[in-house]
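Peer 1: quick one, what's the 3D model for this:
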Amino acid sequence: MTVSNFPTGGSPKEGLSNEPRRPGAIKRFGQSFAMFRNGKSLVGLIIVAIFMLTAVFAPWIAPYGPLEKDFDSLKQPPSAEHWLGTTHLGEDVFSQIVYGTRGVLVVGLIAGILATLVAVIVGVAAGYVRGWRSESLSALTNVFLVIPGLPLIIIVASQYDNPSIVLISAVIAITGWAWGARVLRAQTMSLRNRDFVQAARANGEKLYRIIAVEMLPNLTAIIASSFVGTVTAAVLGLTTLAFIGVIPITNLNWGTILFWAQQNGAFPDFWWWYFPAGLCIAIFGMALSLINFGIDEYVNPRLRSAGERARAMRKKGMSLTSGVTAVRDGSDSEPDGEAVTPTRKP
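Peer 2: Predicted coordinates:
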């Protein structure tokens, strides 16, 4: 008698297949980006993506060079030839806005990456190790927390005739990593006593593997939030330094546009010279804040549950701003004797 080695109801191909299940792998990969699935994060990511595409394709988007002059159109308001008007030298404001996006994004990304790396190394190490090593790293973090960032950047930048973008980004990163490290240290101290970390330590796993494999995946949302916050601070710091004239005005960005507008008396009459740059700073900062709000909603269970309830009520047509009516119910099924009746939109 021949005994089949294949499972009942399955074909030979199905019984011998050793291929990994694709949906499971895709699902696990998608869970890493679950923090960006809510509406706030998606809107912020779309806005940031638009700015990034603008910076990458600036030569094709801008109708003129950023320093190209048209002496027949000095301080002209927006028109068909110059969409956002011109400066006192006839330079196209729209082209300067487009090219200035590059400087803002480069400084923001470099400062964000450097500050996040330092925050992860110092914060996770300070939270995992114990004794004097943890206290030393915590003391170092506290020192950098109280260092005034803007005055230090001004002092460092004033020592160079033409400080590079990388130098400015590095100084911003040095003064901006401590907040993220502080939060990561607290969260790591909570994780180091979890069962899965204790099991990995009992199995003799090396320190770097425990941190990289067991802890960092659980810190992804906090690391992303720290990165976004550092980028926001870097962009605001860059535009502030450019506006007050500390960094070279040849490094075109939104702050230098405001600097030249202020130096040449554009406020308040020539609104097209300064208003678009200020609006771009506000929109970009709002986009980063929306991403951060979405991450906070994902990290905080209370905010996440509140957001889920709000979305469920919107789908049912219920109003979130109108009041609710408390109805007294005398039945024994309600312990507190009260029931809440939600109101629907008219």
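
Peer 1: can we go C-alpha only for contacts and neighbour counts from here?
Peer 2: Fine.

Peer 1: burial of residue 129, as a residue count?
Peer 2: 16 (other C-alpha atoms under 10 Å).

Peer 1: for residue 242, see how far away it is.
Peer 2: In this view, residue 129 and residue 242 are 41 Å apart by C-alpha to C-alpha, to the nearest Å.

Peer 1: do residue 35 as well
Peer 2: 34 Å.

Peer 1: can you check residue 78 too?
Peer 2: Residue 78 is 25 Å from residue 242, by C-alpha to C-alpha.

Peer 1: how far away from the center of its chain is stretch 37-54?
Peer 2: How far stretch 37-54 lies from its chain's middle: 10 Å, per C-alpha atoms, centre = their mean, to the nearest Å.

Peer 1: now do the buried residues in that stretch.
Peer 2: 38, 40-45, 47-48, 51-52, 54 (16 or more other C-alpha atoms under 10 Å).

Peer 1: kindly report the same for stretch 279-295.
Peer 2: 281, 283-295.

Peer 1: now stretch 69-88
Peer 2: Counting neighbours by 16+ other C-alpha under 10 Å, stretch 69-88 gives 69, 73-78, 82, 84-88 as buried.

Peer 1: would you do the same for the sequence below? I want to compare the two.
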Amino acid sequence: MKSFLRNGKATAGLAILGVYLLFAIIGPWIAPYDPSARGNDLVKGPSAAHWLGTTHLGQDVLSQLLVGTRSVVYVGFLAAIIATVLSVLVGVAAGYLGGKTDDTLSVFTNVVLVIPAVPLMIIITSTLNDVSDTLIAVIIGLTCWSWNARVLRAQTLSLRRRDFVEAARASGERTWRIIGFELLPNLTAVIASGFVGTVIFAVLSEITLAFIGVVNNGWNWGTILFWAQGQQALGQDAWWWFVPAGLAIAVLGMALALINFGIDEFVSPRLRSAGKTKLRTARGRTVRMRIGFTPVLGGAPPPAKEPALAGEAK
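Peer 2: From the prediction side, this is the model:
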């Protein structure tokens, strides 16, 4: 864990994500106005009274942004938890058990994999009268787990014949214990990477559904963009109406991507050492990386010169 936190990309991503989680918790409490309250200042730019301006109804954009953070973060993480649990159950079970179980679970995974997730979510949510954030998260989680399940199945297939797994099986360990204590610890990085990727997909899916007007169950960043697009904010040069929400989406995606990069570098030493000209060995010796030559250990004595032959000119 310490080596993972030493990674600059992972640390920066976790710090930014922590700010979003903080705003998701306290956002509705620190919002200066009710996000739905109307005012007399219509489509006004940033000012001391409204730091991010107002909408066509005089609503405070900053309040909408703060209140909407909770919905985005909640849906993203709940959907990722559901999808990750399903992908682990299906992918690891299929890869380790094999046989008919693998065939059945693989067919089921392939069927879900080819189903277009976003059109299916649009159909389901548009047919329901009352759509809550929890229901949206459940729908997203049930439709986006198949790809991670395929990855986990492939990784499990490569681990099931390793020596430590064979030793655990030969010693009489039960299947659930082998999976829980031998396989899952070696799949942690893959599971974490899939979780982060699912959060990104879930956030973008919820914002997409709100932006196209399929769901309208409160304020989130997609709702802000929906009203800004519907009221021609770009034509009115009301940049404060849509730019903050767009930046919030972009920065959150960047934070999650940095965490994902950090996980990749933590798992792969080759990625971790890319771009570095000096490395350290386990004994603390310096290794200088030279293109086209074998790495040279720093501090090593220079090679001894061959003795001159008799009669050779010195």
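
Peer 1: which strand or helix spans whatever residue of structure 1 lines up with residue 120 of structure 2?
Peer 2: Using TM-score structural alignment as the criterion, residue 120 of structure 2 maps onto residue 152 of structure 1. In the assignment (DSSP states H and E), residue 152 of structure 1 maps to helix 149-158.

Peer 1: what range does the helix or strand following that helix cover in structure 2?
Peer 2: Sequence-wise, the next helix or strand downstream of helix 149-158 of structure 1 (DSSP H and E) is helix 165-174. Aligned using TM-score structural alignment, helix 165-174 of structure 1 spans residues 133-142 in structure 2.

Peer 1: list the buried residues for stretch 270-284 of structure 2?
Peer 2: Buried residues in stretch 270-284 of structure 2 (16+ other C-alpha under 10 Å): residue 272.

Peer 1: and the contacts of that stretch?
Peer 2: 264-266, 286-290 (C-alpha atoms under 8 Å, 6 or more residues apart in numbering).

Peer 1: those residues, buried ones only, as a PyMOL selection?
Peer 2: A single PyMOL command suffices to select whichever of the contacts of stretch 270-284 of structure 2 are buried according to 16+ other C-alpha under 10 Å:
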select buried, resi 264+265+266+286+287+288+289
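
Peer 1: now tabulate the contacts of stretch 270-284 of structure 2 in a markdown table and tack on secondary structure and distance to residue 218 of structure 2.
Peer 2: Output for the contacts of stretch 270-284 of structure 2, formatted as a markdown table (DSSP: H, G, I helix; E, B strand; the rest coil; distance: C-alpha to C-alpha, whole Å):
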| residue | secondary structure | distance to residue 218 of structure 2 |
| --- | --- | --- |
| 264 | helix | 36 |
| 265 | helix | 39 |
| 266 | helix | 39 |
| 286 | strand | 57 |
| 287 | strand | 57 |
| 288 | strand | 57 |
| 289 | coil | 55 |
| 290 | coil | 57 |
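
Peer 1: show me where structure 1 has its strands.
Peer 2: Under the criterion DSSP state E, structure 1 contains strands at 325-328, 338-341.

Peer 1: packing partners for the first one?
Peer 2: Going back to what we said before, that points to strand 325-328 of structure 1. With contacts taken as 3 or more C-alpha pairs under 8 Å, 6 or more residues apart in numbering; DSSP states H and E, strand 325-328 of structure 1 sits against strand 338-341.
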